[in-house]
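Peer 1: only the shape, not the letters, is given here:
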């Protein structure tokens, strides 16, 4: 769906996710290569929340917003959907707060490239 031209994704990735080893070194390198390949897609706005960013919202746990009608949390044992208008507005505000301090464009690429160097030397 990222490549179909019909959808748009706004994503904020915590910088720590670039260093949390899931699946081994090879998998991490491949995932980071994909981020670097896809970051300029017109269907994607990818921000990286730098480890040193000053945040007003704690970015845990991650959540997904679907068409401004539903927020979804994927938990260890289940998924949770939030649909109340006040809660949706709260999540929108939280996303905007994180987005305002995330790195985009070349600054995001620099953080991702730094992680690639780390995994290339592992």
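Peer 2: Now that the structure is in, tell me what you want to look at. Since we're looking at a predicted model, the values are computed, not measured. Residues are numbered from 1 along each chain as shown.

Peer 1: CA only for contacts and neighbour counts going forward, please
Peer 2: Will do.

Peer 1: just the residues contacting stretch 70-78, thanks.
Peer 2: When contacts are defined by C-alpha atoms under 8 Å, 6 or more residues apart in numbering, stretch 70-78 is touched by residues 61-66, 79-83, 88, 91.

Peer 1: what comes up buried for that stretch?
Peer 2: Residues of stretch 70-78 classed as buried by neighbour count (16 or more other C-alpha atoms under 10 Å): 70-71.

Peer 1: and here is the other one:
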């Protein structure tokens, strides 16, 4: 919880993007995934957090690995075997362009919450009716 304090305090802003498939890929078990999706839903409510989901139906733009951009001064890239730290401005531009393009495809706010709710309902065995009602 100490690491997450930075999300609630200070002046930093955090912009997260995930692919919709991440909501449907089981890491751990269903109970772990339910907790993770609920946690992400709560994080979306924080004023310093912008959270987007790139829908499964979005067109292909880039092949990427996980990366984190730090204040346009550094990018950390996660690969299978190592973590890379990129600081060259000419290389940082590629990550910024990639993030911007993916962010344009992403849904935010209510639309992102709806995708999360759908994934959560699926994990909990709840089916949504055409009228928005739910049944187990």
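Peer 2: Perfect, thanks for sending it. Everything quoted here is computed from the prediction, not taken from an experiment.

Peer 1: so what does residue 87 of structure 2 match up with in structure 1?
Peer 2: Under the alignment by TM-score structural alignment, residue 87 of structure 2 pairs with residue 83 in structure 1.

Peer 1: ok, now which ones touch its match?
Peer 2: 69-71.

Peer 1: which contacts among the residues you listed does structure 2 share?
Peer 2: Here is what carries over to structure 2 from the contacts of residue 83 of structure 1, by both residues aligned by TM-score structural alignment, their matches' C-alpha atoms under 8 Å: 69-71.

Peer 1: right, and out of the residues you listed, which lies closest to residue 51 of structure 1?
Peer 2: Of all these, residue 51 of structure 1 sits closest to residue 71, with 24.8 Å by C-alpha to C-alpha.

Peer 1: and the aligned partner of that closest one in structure 2, helix, strand or coil?
Peer 2: Using TM-score structural alignment as the criterion, residue 71 of structure 1 maps onto residue 75 of structure 2. At residue 75 of structure 2 the chain is in strand, as set by DSSP: H, G, I helix; E, B strand; the rest coil.

Peer 1: re the thing from before, closest to residue 110 of structure 1 among the contacts of stretch 70-78 of structure 1?
Peer 2: The closest of those, once distances to residue 110 of structure 1 are taken by C-alpha to C-alpha, is residue 62, at 22.8 Å.

Peer 1: against residue 6 of structure 1, how distant is the closest one?
Peer 2: Distance from residue 62 of structure 1 to residue 6 of structure 1, counting by C-alpha to C-alpha, to the nearest Å: 24 Å.

Peer 1: these two: which is more packed in?
Peer 2: Counted by other C-alpha atoms under 10 Å, residue 62 of structure 1 and residue 6 do not tie: residue 62 has more neighbours, with 13 against 8.

Peer 1: any idea how far residue 128 of structure 2 is from the most centrally placed residue in structure 2?
Peer 2: Residue closest to the average C-alpha location in structure 2 (C-alpha atoms, centre = their mean): residue 18, at 3.0 Å. The gap separating residue 18 of structure 2 from residue 128 of structure 2 is 24 Å, by C-alpha to C-alpha.
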